[in-house]
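Engineer: From the sequence below, what's the structure:
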Amino acid sequence: MSKEIVNLDAPLFVTWYQCLVSSFICFILSTSSKIAPNFVSLPQGSPMKWDVFHKTPFSQHTSKYSVLCCAVIVSGFWLGVGQENEAGSLSIVGTIFGVLGSLSLSLYSIYTKKVLPIVDQQIWLLSYYNNVYSSIIFIPLILLNNELGEILNYDRLWDLKFWLLMTAGGLCGFSIGYVTTLQIKVTSPLTHNISGTAKACAQTVIAAAWYEDSSSRSWLWWFSNGVVLAGSAAYTRVRQIEMEKAFSMPTQSKEVKL
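Structural biologist: As a prediction, this is how the structure comes out:
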């Protein structure tokens, strides 16, 4: 949320509250499905059951054409980093954290795909588990980050508008989390990461074109972003062809049997 509106220097607390809101939504829906199953349908499960941590095999083949598209995307980013360095706007710390963030997202996507079979491919149930566990994990992190004093001394802590904004943020976070898991479920972790990369790159290009003078950027900078977007588009086409082949094979097998 905007610092001008909330002005609370406690990012972990804000994230914790969003997880708490998402957990509450899942709990209400789960309880409602038990009371009125004809009106609300939700898979049953409890976050207190630890079988979700059991290991399950996960392997997904990536074609050489998909790998080639990924190589194109990486080369575009590499070229863009070089241009930022020449322009004097490169932040080494920012680059390192960006890479670590991408690594975390990749691992999250892979593990999400891995554990979905444990919850019978039920996105609602996995969201319930994730948010309850996150709500617990964030508590010691908030204390370690010394955010408790910031929260208690916040002058708008008992302001209804503040909590409405926080709750709205939680609702948005829940929606984004659901769509993210849905995309990973119906595609693949790699596809999810590529789509996020393309979105971020497109946002960068639009922002640079809208808020900056286009001449302030070198042609290689624009070219590097074009390479990333072209590689992402090529990956999309490759995966589309592969998925069409995968879905057509069962149909062909049935026709042969008939």
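
Engineer: Please make it C-alpha for all contacts and neighbour counts, starting now.
Structural biologist: Fine.

Engineer: And the most centrally placed residue in the chain, how close does it get to Gln252?
Structural biologist: For the chain, the residue sitting closest to the mean C-alpha position, by Cα atoms, centre = their mean, is Thr180 at 5.4 Å. Taking Cα to Cα, to the nearest Å as the measure, Thr180 falls 32 Å from Gln252.

Engineer: How about Trp210?
Structural biologist: Taking Cα to Cα, one finds Trp210 at 50 Å from Gln252.

Engineer: got it, and Ser134?
Structural biologist: Applying Cα to Cα to Ser134 and Gln252 gives a distance of 45 Å.

Engineer: do the same with Tyr108
Structural biologist: Remark: distance between Tyr108 and Gln252 (Cα to Cα) = 35 Å.

Engineer: likewise Gln122?
Structural biologist: 29 Å.

Engineer: more neighbours, the two?
Structural biologist: Legend: neighbour count by other Cα atoms under 10 Å for Gln122 and Gln252, higher for Gln122 (17 against 11).

Engineer: excluding its backbone neighbours, what's nearest Ile110?
Structural biologist: Pro189 (5.4 Å; Cα to Cα, 6 or more residues apart in numbering).

Engineer: show me the contacts for Trp148.
Structural biologist: To be clear, residue 148 is Leu; Trp isn't right here. Leu148 is in contact with Ile142, counting by Cα atoms under 8 Å, 6 or more residues apart in numbering.

Engineer: Here is the second sequence; please produce its structure so I can put it next to the first one:
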Amino acid sequence: MNDGTVYIASVVITYWVVSISMVYLNKVLMSHEGISIPAPLFVTWYQCVITVVICWLAGLCGQRARKADEYAPVAVSENGAQQSARKPSFFAQFPKAEYLVGQARQIFPLSLVFVGMITFNNLCLKWVEVSFYNVARSLTIVFNVFFSRVLLGIPTSFKTILCLGVVIIGFLIGSHGELNFSVLGTCAGVMSSLFVSLNSIFTKKVLPVVDDNHWKLTFYNNVNASFLFLPLIFIFEGDVIKGSQDQLTSGLFWSAMCVAGFFGFSIGIVTV
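Structural biologist: Next comes the predicted model:
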């Protein structure tokens, strides 16, 4: 097994470990009696704030790493080419976290889709069992093909339509066989799938605004989302939060919230 295969396998395994851990942790945060707060918008908002803070800190580390690389000793290869004598720092990939209003305004439509995606994702997780969670969100590929056709004009082959039919039938069978079926949870899963598809399309459109840098986009997206969530939390979850003083003063709750936020950021690292 060569190094490339090992690297790809390690990335896939890491992604699954982090994503599955985050699913279970979010489930605990939103539906575990005694620990959770039944306020998915508030939980999601805090995770966005954690991501913003990590992006900002990583950007500072990135600045220092790039300066250190500038003064690193230079080695000369056999063919005469100059190259750094040491490997680039992990943090060198992170740009300085700057919030420019002009760029933020251009990214704002994506942020609206992003808020819808993670809101419905967490609502689905709150209302359905973890075992049914992925089934409820399995229509993403269907929406991908639909929006690619409608928004991007990409033609759809007959074989693709047949495959989508299999996916839809599997979704219906999985829904029918779920013992603790939730209509609200399933609808939230379908809406989450819709917004996941839109998010991928809008991401491709706005990436040039941030010089095709995913970390800049992550920073802008989460800053915008942090502001967008505040009025929603105040309107829909204000009373719930006021009545959850025990959880808000619990070190266990805030530790779980911070770990979940870190896992959310970690998924971005593995993906990028």
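
Engineer: if I pick the residue nearest to the centre of structure 1, what's in contact with it?
Structural biologist: Contacts of Thr180 of structure 1 (Cα under 8 Å, 6+ apart): His192.

Engineer: And it, which helix or strand is it part of?
Structural biologist: Taking DSSP states H and E as the definition, one finds Thr180 of structure 1 inside helix 160-186.

Engineer: for that helix, which positions count as buried?
Structural biologist: Within helix 160-186 of structure 1, the residues that count as buried by 16 or more other Cα atoms under 10 Å are 166-167, 169-171, 173-174, 177, 180-185.

Engineer: Can I get these in JSON lines including distance to Lys3 of structure 1?
Structural biologist: As requested, those are arranged in JSON lines below (distance: Cα to Cα, whole Å):
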{"residue": "Met166", "distance to Lys3 of structure 1": "13"}
{"residue": "Thr167", "distance to Lys3 of structure 1": "16"}
{"residue": "Gly169", "distance to Lys3 of structure 1": "14"}
{"residue": "Gly170", "distance to Lys3 of structure 1": "17"}
{"residue": "Leu171", "distance to Lys3 of structure 1": "19"}
{"residue": "Gly173", "distance to Lys3 of structure 1": "18"}
{"residue": "Phe174", "distance to Lys3 of structure 1": "21"}
{"residue": "Gly177", "distance to Lys3 of structure 1": "23"}
{"residue": "Thr180", "distance to Lys3 of structure 1": "26"}
{"residue": "Thr181", "distance to Lys3 of structure 1": "29"}
{"residue": "Leu182", "distance to Lys3 of structure 1": "31"}
{"residue": "Gln183", "distance to Lys3 of structure 1": "31"}
{"residue": "Ile184", "distance to Lys3 of structure 1": "32"}
{"residue": "Lys185", "distance to Lys3 of structure 1": "34"}
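
Engineer: for the helix or strand where Ile141 of structure 2 lies, packing partners?
Structural biologist: According to DSSP H and E, Ile141 of structure 2 maps onto helix 140-150. Contacts defined by 3 or more Cα pairs under 8 Å, 6 or more residues apart in numbering; DSSP states H and E place helix 140-150 of structure 2 against helix 158-176, helix 183-206.

Engineer: let's go with 7 Å and repeat that
Structural biologist: Under the contact criterion of 3 or more Cα pairs under 7 Å, 6 or more residues apart in numbering; DSSP states H and E, helix 140-150 of structure 2 touches helix 183-206.

Engineer: in the helix it packs on, what counts as buried?
Structural biologist: So helix 183-206 of structure 2, judged by 16+ other Cα under 10 Å, has buried residues 185-199, 201-203, 206.

Engineer: contacting residues for the aligned residue in structure 2 for Gly170 of structure 1?
Structural biologist: With TM-score structural alignment as the matching criterion, the partner of Gly170 of structure 1 in structure 2 is Gly261. Gly261 of structure 2 makes contacts with Gln47, Ile50, Thr51, as judged by Cα atoms under 7 Å, 6 or more residues apart in numbering.

Engineer: Quick check: the equivalent of the second one over in structure 1 vs Tyr211 of structure 1, distance?
Structural biologist: In structure 1, the residue paired with Ile50 of structure 2 according to TM-score structural alignment is Val21. The spacing between Val21 of structure 1 and Tyr211 of structure 1, counted by Cα to Cα, is 35 Å.

Engineer: So for these two, which residue has more residues nearby?
Structural biologist: Using other Cα under 10 Å, the more surrounded residue of Val21 of structure 1 and Tyr211 is Val21, with 23 against 8.

Engineer: ok, the counterpart of Asp51 of structure 1 in structure 2 - how many residues close by?
Structural biologist: Counting by TM-score structural alignment, Asp51 of structure 1 corresponds to Gln103 in structure 2. Gln103 of structure 2 has 14 neighbours, counted by other Cα under 10 Å.

Engineer: corresponding residues in structure 1 for stretch 190-199 of structure 2?
Structural biologist: Residue span in structure 1 matched to stretch 190-199 of structure 2, by TM-score structural alignment: 99-108.

Engineer: The closest residue to Lys114 of structure 1 other than its chain neighbours - how many residues pack around it?
Structural biologist: Nearest residue to Lys114 of structure 1, sequence neighbours excluded (Cα to Cα, 6+ apart): Phe58, at 5.6 Å. Residues lying near Phe58 of structure 1 (other Cα under 10 Å) number 10.

Engineer: do Ser232 of structure 1 as well
Structural biologist: 25.

Engineer: Verify the stated contact: it with Ala198.
Structural biologist: Yes. Here Ser232 of structure 1 lies in contact with Ala198, judged by Cα atoms under 7 Å, at a distance of 6.1 Å.

Engineer: how would you label Gly34 of structure 2: helix, strand or coil?
Structural biologist: Following DSSP: H, G, I helix; E, B strand; the rest coil, Gly34 of structure 2 is assigned to coil.
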